[in-house]
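Undergrad: this one's structure only:
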């Protein structure tokens, strides 16, 4: 029988292989919780009652999720069949942001329709129709040392057109990044691939004399080849 301070975790499957997560941690009210799933870690801020709601991308059909808050942990699992029919790429980091995840769909140029990133995250309705991908930003930067992520999803199993999607990790040489070493992790799932592909990234950024330039890494993630269904 649970106690008054027990942490609870609720999961509900949403379209596009997303999972709605509800956390209740009454004895960690106003604090932070961390969610863990297949190598993805995300920090969530709890309200005055110790409750939080967020979305996590499923990285496996059998999606097991664990939450930690206030020295306690709880785990739950849910079946997400659609996770076998999507392409998904994750960029994860801790603390201050230093890199960005970019997707350029079907030959799109930077800043044009089909260039999907945190500043132009795409359209959920279009993704549901198989017409394009979408970007999800996760984590709460108000939490010191927060675990953050950007997640790109393309609905490969119901794609409305054929073509390629170029994926890249990009870092501006700016006052907040110059001279730093950017530490991050990528995770990628694709139809027919049995397990997520995880890679750790350690990227030295040039000094501040190069401010205004960009570093573009196009080999950390596999580009997507889409066939219309």
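TA: That came through, no problem. All values reported here derive from a predicted model rather than from experimental measurement. Numbers count the residues shown, from 1 in each chain.

Undergrad: from now on I want contacts and neighbour counts done on CA atoms only, so please keep to that.
TA: OK.

Undergrad: how many neighbours does the closest residue to residue 43 other than its chain neighbours have?
TA: Of all residues not flanking residue 43 in the chain, residue 34 sits nearest, at 4.5 Å (CA to CA, 6 or more residues apart in numbering). For residue 34, the neighbour count with other CA atoms under 10 Å is 17.

Undergrad: name the next helix or strand downstream of the helix or strand hosting residue 34, please.
TA: For residue 34, the host element (DSSP states H and E) is strand 32-37. Heading C-terminal from strand 32-37, the first helix or strand you meet, by DSSP H and E, is strand 40-45.

Undergrad: ok now that following strand, how far from the chain's centre?
TA: Chain-centre distance of strand 40-45: 10 Å, with CA atoms, centre = their mean, to the nearest Å.

Undergrad: which residues touch it?
TA: With contacts defined as CA atoms under 8 Å, 6 or more residues apart in numbering, strand 40-45 is touched by 30-36, 52, 54, 92, 138-140, 143, 146-149, 187.

Undergrad: which SSE is immediately downstream of it?
TA: In N-to-C order, the element after strand 40-45 by DSSP H and E is strand 51-57.

Undergrad: from the chain's centre, how far out does that following strand sit?
TA: Here strand 51-57 is found 12 Å from its chain centre; the criterion is CA atoms, centre = their mean.

Undergrad: go on, stretch 123-133?
TA: Averaging C-alpha positions (CA atoms, centre = their mean) puts stretch 123-133 17 Å from its chain's average.

Undergrad: again with stretch 13-28
TA: 15 Å.

Undergrad: below is an additional structure, to be compared with the one above:
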């Protein structure tokens, strides 16, 4: 052992002997911990403590979904996680040192909700739109990232008209690392009259002015792919995939054809 290593070992021994009541001074315990709390509308509150990694990034994996999130300066993070595939798939968290922690998700109300999840990857923005009961765009029944509603608003509308309503439980704008995710959660009212929710998909960032070069022609996201999954109250899950057809650069987006209702399923509500 060289003299520097000997000095360090001896110094640590002295500190440990001097502070026998606080052994953490020599061997700090800051391994990550993860706790899960069930939340209504099919959500889980994830609380992460990892003081060894202040401002570090962690990777969250849920089935085929990969998210990247930043810890704060204390190595902590609390987030609401959307269980759009239910509680069965575990949530796997990988910390900066490669340590993986697996968490069992817990939630409330899955038997009362339908969840429609839209996933894509890349620095492009897609918007999932829900038009409840023949609502038009910008009506009160139009739910999307720009008018996400909330659990409490959906419940208030249900008290007034005795029909189920929904809200956005997760929204993305295309700027996060990893996958992008938007989820519309519909809370059912048992025995309600027949009705329907029309779902539409908008490639919002392709319709911007000026046009983004990556979204058109042979750009990186010109034929952007996306995935859709639907979780029913019965626990059944359906999955589909799709992509956008490329558009020439310089061609204005046709507003009448901008919103695609064919890309997403429609929710038919019956007694």
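TA: Looks like it arrived, so ask away. None of the values given here were measured: they were computed from a predicted structure.

Undergrad: on that earlier part again, quickly note the distance from the residue nearest to residue 43 of the first structure to residue 40 of the first structure.
TA: The gap separating residue 34 of the first structure from residue 40 of the first structure is 10 Å, by CA to CA, to the nearest Å.

Undergrad: again with residue 83 of the first structure
TA: Residue 83 of the first structure sits 15 Å away from residue 40 of the first structure, going by CA to CA.

Undergrad: chain neighbours aside, what residue packs nearest to residue 176 of the first structure?
TA: Closest residue to residue 176 of the first structure apart from its sequence neighbours, by CA to CA, 6+ apart: residue 98 at 7.7 Å.

Undergrad: what residues does the aligned partner of that neighbour in the second structure make contact with?
TA: Alignment note (TM-score structural alignment): residue 98 of the first structure maps to residue 125 of the second structure. Residue 125 of the second structure is in contact with 172, 173, 174, 203, 204, 205, counting by CA under 8 Å, 6+ apart.

Undergrad: conserved subset of these in the first structure?
TA: Contacts from these that recur in the first structure, judged by both residues aligned by TM-score structural alignment, their matches' CA atoms under 8 Å, are 203, 204.

Undergrad: so which of the contacts of residue 125 of the second structure sit within helices?
TA: Nothing among the contacts of residue 125 of the second structure maps onto helices, per DSSP state H.

Undergrad: would JSON lines of the contacts of residue 125 of the second structure with neighbour count and distance to residue 151 of the second structure be doable?
TA: Converted to JSON lines, those look like this (neighbours: other CA atoms under 10 Å; distance: CA to CA, whole Å):
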{"residue": "172", "neighbour count": "20", "distance to residue 151 of the second structure": "18"}
{"residue": "173", "neighbour count": "16", "distance to residue 151 of the second structure": "21"}
{"residue": "174", "neighbour count": "19", "distance to residue 151 of the second structure": "24"}
{"residue": "203", "neighbour count": "19", "distance to residue 151 of the second structure": "26"}
{"residue": "204", "neighbour count": "16", "distance to residue 151 of the second structure": "25"}
{"residue": "205", "neighbour count": "18", "distance to residue 151 of the second structure": "28"}
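
Undergrad: of the contacts of residue 125 of the second structure, closest to residue 5 of the second structure?
TA: For the contacts of residue 125 of the second structure, the closest approach to residue 5 of the second structure (CA to CA) belongs to residue 174, at 49.0 Å.

Undergrad: quick one: that closest one and residue 122 touch, right?
TA: Yes. Taking CA atoms under 8 Å as the definition, residue 174 of the second structure is a contact partner of residue 122 at 6.5 Å.

Undergrad: got any residues that touch both of these two?
TA: residue 180.

Undergrad: report how many residues lie close to the nearest residue to residue 195 of the second structure once chain neighbours are set aside.
TA: Once flanking residues are discounted, residue 195 of the second structure sits nearest to residue 269: 4.9 Å by CA to CA, 6+ apart. Using other CA under 10 Å, residue 269 of the second structure has 18 other residues around it.

Undergrad: sec struct for the aligned partner of residue 201 of the first structure in the second structure, please.
TA: Here residue 201 of the first structure is matched to residue 242 in the second structure, going by TM-score structural alignment. Here residue 242 of the second structure is strand, with the state taken from DSSP: H, G, I helix; E, B strand; the rest coil.

Undergrad: please identify the helix or strand for the spatially most central residue of the first structure.
TA: Central residue of the first structure (CA atoms, centre = their mean): residue 151, 3.0 Å from the mean position. Following DSSP H and E, one finds residue 151 of the first structure within strand 147-154.
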